[in-house]
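Q: What would the 3D arrangement of this be:
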Amino acid sequence: MSNYKDVIEKLIEFRDERNWEQFHDSKNLALALSIEAAELNELFLWKKEHELSEVNYEKLKEELADVLAYAFLLAEKHELDVFDIVLDKIKKNAVKYPVEKAKGTAKKYTEL
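A: So this is what the prediction gives:
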């Protein structure tokens, strides 16, 4: 099992071997992330609950890997640790969505 830093190093090595850093400004990385997320969503589009198990598992892995790769590269570009920013967001959400108000509901914090 690789760790996060190993993955980032491999992504950067792959990018640099192809001289693609010139295309990896923040805007383009964010757009690529959004596009790949849309491709991930497309796997589930128009499927009913009982059809979700029919989603192509290999394609799911590929699209999710693309989403994560662009997210990691964008975070690395801005010197952000993905684990730190996710943990910070969990803390913020804990305040917005206290268990006693949010448990079992999908309502937005402004509706609680």
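Q: rest of the way, CA atoms for contacts and neighbours
A: Will do.
Q: For the residue of the chain positioned farthest from its centre, what is the enclosing helix or strand?
A: Within the chain, the residue lying farthest from the chain centre (C-alpha atoms, centre = their mean) is residue 100, at 28.3 Å. Using DSSP states H and E, residue 100 sits in helix 99-102.
Q: try residue 15
A: Residue 15 belongs to helix 4-17, assigned by DSSP H and E.
Q: how far does that helix sit from the chain's center?
A: Helix 4-17 sits 17 Å away from the centroid of its parent chain (C-alpha atoms, centre = their mean, to the nearest Å).
Q: before we move on, the earlier item: for the helix holding residue 100, list every residue counted as buried.
A: residue 102 (16 or more other C-alpha atoms under 10 Å).
Q: so how far is that helix from its chain's centroid?
A: That offset, for helix 99-102, works out to 26 Å (C-alpha atoms, centre = their mean).
Q: want to put them side by side, so please do this one too:
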Amino acid sequence: MSDVRGDAVVTVAELKQQVKEFTESRNWGGGHRSKNLAMSIAIEAAELMEHFQWLENDDYAAEKLTEEKREQVRLEVADIAIYLLSFCNQQGIDLAKAVHDKYQINEKRFPVEEWVK
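A: Next comes the predicted model:
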């Protein structure tokens, strides 16, 4: 885990494998079922929202957050991503394909010409 590589080089498949290995090495399979993982995603998302709960619209821009707050937010995002990747592993979801397919649907639902005037 000391090999820190960023978004530009790490694949979703690598992240999913890392989550799978971490979970399996700790024998967490029994607790990491779809219902629990879905709930954990929502719980972590709520924890992320909590950081912005009482801020005014102009106060939540990344450059306005303290370094400590930005780190807390970054780690909440990581929690959400880890649970989401684990959920995808559990359900056999190809995340990249699901995102692609959803964009195809959204392209039809929200045509550019209706939003850009």
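Q: how about the helix holding residue 100 of the first structure, aligned to which bit of the second structure?
A: On the basis of TM-score structural alignment, helix 99-102 of the first structure is assigned to residues 112-115 in the second structure.
Q: Ok, stretch 59-78 of the first structure next?
A: So stretch 59-78 of the first structure sits over residues 72-91 in the second structure, by TM-score structural alignment.
Q: Check the mean deviation of that stretch from the first structure.
A: Compared with the first structure after fitting, stretch 72-91 of the second structure has a mean deviation of 0.8 Å; criterion: mean C-alpha distance after the TM-score superposition for the first structure.
Q: Run through who's touching that stretch.
A: 15-16, 19-20, 32-34, 37-38, 40-41, 44-45, 47-48, 51, 94-95 (C-alpha atoms under 8 Å, 6 or more residues apart in numbering).
Q: Tally up the residues packed near residue 38 of the second structure, please.
A: Using other C-alpha atoms under 10 Å, residue 38 of the second structure has 15 neighbouring residues.
Q: Give me the aligned partner of it over in the first structure.
A: In the first structure, residue 38 of the second structure lands on residue 30 (TM-score structural alignment).
Q: OK, contacts around its match?
A: 70, 71, 74 are the contacts of residue 30 of the first structure under C-alpha under 8 Å, 6+ apart.
Q: Check residue 49 of the second structure too.
A: Under the criterion of C-alpha under 8 Å, 6+ apart, residue 49 of the second structure has no contact partners.
Q: Quickly find the element holding it.
A: Residue-wise, residue 49 of the second structure maps onto helix 34-50 under DSSP H and E.
Q: same thing with residue 19 of the first structure?
A: Here residue 19 of the first structure is assigned to no helix or strand, by DSSP H and E.
Q: what about the counterpart of it in the second structure, neighbour count?
A: For residue 19 of the first structure, the aligned residue in the second structure is residue 27 (criterion: TM-score structural alignment). When counting by other C-alpha under 10 Å, one arrives at 11 neighbours for residue 27 of the second structure.
Q: With the first structure overlaid, how far apart is stretch 96-107 of the second structure on average?
A: Counting by mean C-alpha distance after the TM-score superposition for the first structure, stretch 96-107 of the second structure comes out at 0.5 Å.
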